[in-house]
Structures are given as C-alpha cells and as structure tokens.
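Trainee: A predicted structure for the sequence below; I have some questions about it.
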Amino acid sequence: MRTLGNVIWIVFGGIFIAVEYVIASVGLMVTIIGIPFGLQSLKLAEMALLPFDKKAVQNHTTSGCLALVMNIIWFFIGGLPIVLTHLFFGLLFYITIIGIPFGNQHFKLMKLAFSPFGKVIVNR
C-alpha cells in the first residue's frame, strides 16, 4: 500500500512539491546565513518526495535551545507560507474519501514544516 500511495503521490503532484523545496533550498543556500535553513528545506523535500514510507522523529542529540530559536526564525522566514499551503491542500484532499490518505500526508508535512529543526527523517 505504501508503494502504491507513493506512486500516486508522485504522479499527482508530489514531484512538484519536492522540486519546489529543492529550488527553495538552493535559493536559501546562496548566503552563508541561509545554509541551515536550506538544509531544512532539503529535509522537507526528502519527506515530500516519498511521504508514505517516512516519518519525522525528534532528534535527541541536538541542543533544544538552538533548535527552538532556529524554529522560531524559520517560522517567520518561510515556514508560515509552507504550513498554510499544506493546511490548504490537506483540507482540500479531505473533501473526498479517497483523498484522506493524501490529506494525512499533507498534515504530516505541515507538522514538519512548522518546526523542522531538531527532527530527523526515518523510514518506517
């Protein structure tokens, strides 16, 4: 089921979301200050490409204070539009019964886009 979900996800727009995250990552990495934010955007691209096989979990080896500060900066720099976009598409997919799994993936991506610092992507 995960493989079928990922194939349908990629065909119906998942590849475009991942490409947008990669383009945003390259744009953020132009400056030295933007490199940490570009790396987080790559994390979102990895998750957006094949979301049915992946899960974001808290990384306990990172410092909580720095991750909190970076998440606050991230939210105001670019996280808010990403969160709102995933919220919109998640609600849009929830209109139909067949779209609920894809809406769930958008909500999973929304949670990661809200605070990507201090999290790692793992396979289930």
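Mentor: Structure received. Residues are numbered from 1 along each chain as shown.
Trainee: Could you use CA atoms for every contact and neighbour count after this?
Mentor: OK.
Trainee: quick one, what contacts Phe93?
Mentor: Phe93 is in contact with Gly99, Ile100, Phe102, Gly103, counting by CA atoms under 8 Å, 6 or more residues apart in numbering.
Trainee: this is the other structure I want to compare:
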Amino acid sequence: MKAILNVIWLVFGGLWLALGYFLAGVVCCILIITIPWGIASFRIAGYALWPFGRTVVDKPKGPGVVATLGNVIWLLVAGIWIAIGHVLTAIAMAITIIGIPLAIANLKLIPVSLMPLGKMVVPTDRPFVSTYR
C-alpha cells in the first residue's frame, strides 16, 4: 500500500515539491554560508519525493545551539511561507477521498519545513532511532 501511495503522491505533486526543495538546496549551497540549509533542503527533498513509510525524528543528540539559531532564522525567512504552502496544498488535496492520504502526507512535511536543522528521516518500520547515525 505504501508503494501505491508513493507513486500516486509522486504523480500528483511529490515530484514538483521535491524539485522545488532540490532547487532551493542548490541555491543555498551556491551561497556557501547557507550550506546547512541546503543540506537540510536536500533531506526534505528526498522525504518529499517518497514520504509514505518514512517519518522525521530529532537527531539522537538533539539540535545544538547553532542548529536552533539556524532554525529560528529559517523559520523567519522561509519556513513559515513553506508551511503555509503545505497547508493550502493539503486543503486542495483533501477535496477528494483519494487525496486525503496525500493531504496527510503534505501535513507531515510541515514540521520539517519549519525547523529542518537537527532532524533526520527514518523508515517507520524501525521505531528505534538509536541505530541510525
């Protein structure tokens, strides 16, 4: 079922969403000082490409002071606007019955789009994060 939902997601918005995050990551990496946000954007792009069967969790050591400061800057500059975009897209997707799981997946992207630093994407079939590095 996850594979079917991922393919439907890919066709109805996931590919464009992932390309947008990928492009933002490239721009952030070109600007050198924003490389941490670029890496986080690539991580979100991979998650946006194939969201079913995966989830976002905090890194085991937790975000440091620099990551927290970076998240606050990201939230003020881009995060809130991206989150609003996800909410509006989720509302549009939830109009049909088939779109409801896609809308839920879109809402799952909001926390990581608001605070991307200090997060990691893990499979949902492995509940223990301590095995990931």
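Mentor: Here it is on my side, so go on. The structure displayed is predicted, hence computed values, not measured ones.
Trainee: Now do the helices in the second structure.
Mentor: Using DSSP state H, the helices of the second structure run over 2-9, 15-30, 35-49, 65-74, 80-93, 100-108, 110-114.
Trainee: rewinding a little: buried ones only from the contacts of Phe93 of the first structure, please, as a ChimeraX command.
Mentor: Buried residues within those, by 16 or more other CA atoms under 10 Å, are selected in ChimeraX with:
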select :100,102,103
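Trainee: Compare the helices of the second structure and give me the one nearest Val121 of the second structure.
Mentor: Ranking the helices of the second structure by proximity to Val121 of the second structure (CA to CA) places helix 35-49 first, at 7.0 Å.
Trainee: Now do that closest one: which elements does it pack against?
Mentor: Helices and strands touching helix 35-49 of the second structure, by 3 or more CA pairs under 8 Å, 6 or more residues apart in numbering; DSSP states H and E, are helix 15-30, strand 119-123.
Trainee: quick one: contacts of that helix?
Mentor: With CA under 8 Å, 6+ apart as the test, helix 35-49 of the second structure has contacts from 10, 14-15, 17-22, 24-29, 54, 74, 109, 112-113, 116-117, 120-121.
Trainee: Determine which stretch of the helices of the second structure is the most buried.
Mentor: Sort these by mean neighbour count, taking mean count of other CA atoms under 10 Å, and helix 35-49 sits at the top with a mean of 22.
Trainee: Give me the mean deviation of it from the first structure.
Mentor: On superposition with the first structure, the mean distance recorded for helix 35-49 of the second structure (mean CA distance after the TM-score superposition for the first structure) is 0.6 Å.
Trainee: Could you give the number of residues near Ile32 of the second structure?
Mentor: Neighbourhood size, Ile32 of the second structure [other CA atoms under 10 Å]: 10.
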